[in-house]
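Trainee: With the sequence up front, the predicted model follows.
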Amino acid sequence: MKARVTVMLKTGVLDPQGEAVRHALGTLGFAGVTGVRQGKVIELDLAQTDAAAAETEVKAMCEKLLANTVIESYRVEIL
C-alpha cells in the first residue's frame, strides 16, 4: 500500500522560499502570479494492508517526524 503526505506551512507563517519563487517567476515574465506557497510531498511504501490502519499509522508518523505541527499542516492520502 502507498501513502502520500503533503506538508505545507500553515496560513500566516512566512514562506521565504515561496516568496523567492514568486519573485523569480515575475522576473521571468510571469507577472500574474501573486502568491506562492512551497511545501513538500512524501510518498511512503507501507506493508500495512488495511487502509484505515495505514492512515492512522501515517498520521502518527507525521505528528512525530514528517511535519513540524507548530508551523506546518499535513494531508494524508492512502493510494
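Mentor: Sure, I can see it.

Trainee: okay, CA-based contacts and neighbour counts for the rest of this
Mentor: OK.

Trainee: any idea how far Leu44 is from Gly29?
Mentor: 37 Å (CA to CA, to the nearest Å).

Trainee: Compare those two (neighbour count), which wins?
Mentor: Leu44 (14 against 9; other CA atoms under 10 Å).

Trainee: Assign that one to helix, strand or coil.
Mentor: strand (DSSP: H, G, I helix; E, B strand; the rest coil).

Trainee: Buried residues of stretch 59-70, list them for me.
Mentor: Within stretch 59-70, the residues that count as buried by 16 or more other CA atoms under 10 Å are Lys59, Cys62, Leu66, Ala67, Thr69.

Trainee: Check it against this one:
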Amino acid sequence: MYKAEIYVNYKPSVLDPKAEVIKQTLARLGDTNVATVLVGKYFELTLAADSQAAAEEQIDRICDSMLANVNMESYRFTVQAVAQ
C-alpha cells in the first residue's frame, strides 16, 4: 500500500482571486508584512500498487486527468509506503 499526498495550486501566471482577498483582508487587519498568499487543494489517496514507481505513475496520471486543471494549475505529490 502506498499513500500519496497531493497539493494543487494555481500556476504563478494565473490570478488567484481567493488568495488576493485573503491578502487584502490580512493587510486591513494589520498584517501588512504578508507578501504572498497561496490557496490550494490537498488530497490524500491510498492505493495498492506493485511498486513505488507504479504508484507515482498512477498518481501523476490521476492528477493530470482529474485533480488538476493543467492549463491553470500545477501539482506536486509525495508517495510513501504504508503498512497494510
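Mentor: Perfect, thanks for sending it. None of these values were measured; they are calculated from a predicted model.

Trainee: Please state their TM-score.
Mentor: After superposition, the two chains reach a TM-score (TM-score structural alignment, normalised by the length of the first structure) of 0.91; 79 aligned residues with a CA RMSD of 1.1 Å.

Trainee: on that earlier part again, can you tell me which of the buried residues of stretch 59-70 of the first structure comes closest to Gln17 of the first structure?
Mentor: Closest approach between those and Gln17 of the first structure, by CA to CA: Ala67, at 17.0 Å.

Trainee: Spell out the secondary structure type for the residue of the first structure most remote from its centre.
Mentor: Distance from the C-alpha centroid of the first structure peaks at Gly29, with 27.0 Å (CA atoms, centre = their mean). Under three-state DSSP, the three-state class of Gly29 of the first structure is coil.

Trainee: Please enumerate the strands of the first structure.
Mentor: 2-9, 39-45, 72-78 (DSSP state E).

Trainee: Deepest in the core, which of the ones you listed is it.
Mentor: Greatest average neighbour count among the strands of the first structure goes to strand 2-9 (a mean of 18), per mean count of other CA atoms under 10 Å.

Trainee: mean distance, that strand to its aligned residues in the second structure?
Mentor: Strand 2-9 of the first structure differs from its equivalent in the second structure by a mean of 0.6 Å after superposition (mean CA distance after the TM-score superposition for the first structure).

Trainee: about what we covered before: so of the buried residues of stretch 59-70 of the first structure, which ones are in helices?
Mentor: Lys59 (DSSP state H).

Trainee: Can you lay out the buried residues of stretch 59-70 of the first structure as CSV showing distance to Thr6 of the first structure?
Mentor: Below are the buried residues of stretch 59-70 of the first structure laid out as CSV (distance: CA to CA, whole Å):
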residue, distance to Thr6 of the first structure
Lys59, 11
Cys62, 10
Leu66, 10
Ala67, 9
Thr69, 13
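
Trainee: Looking at the buried residues of stretch 59-70 of the first structure, which is nearest Lys10 of the first structure?
Mentor: Thr69 (8.8 Å).
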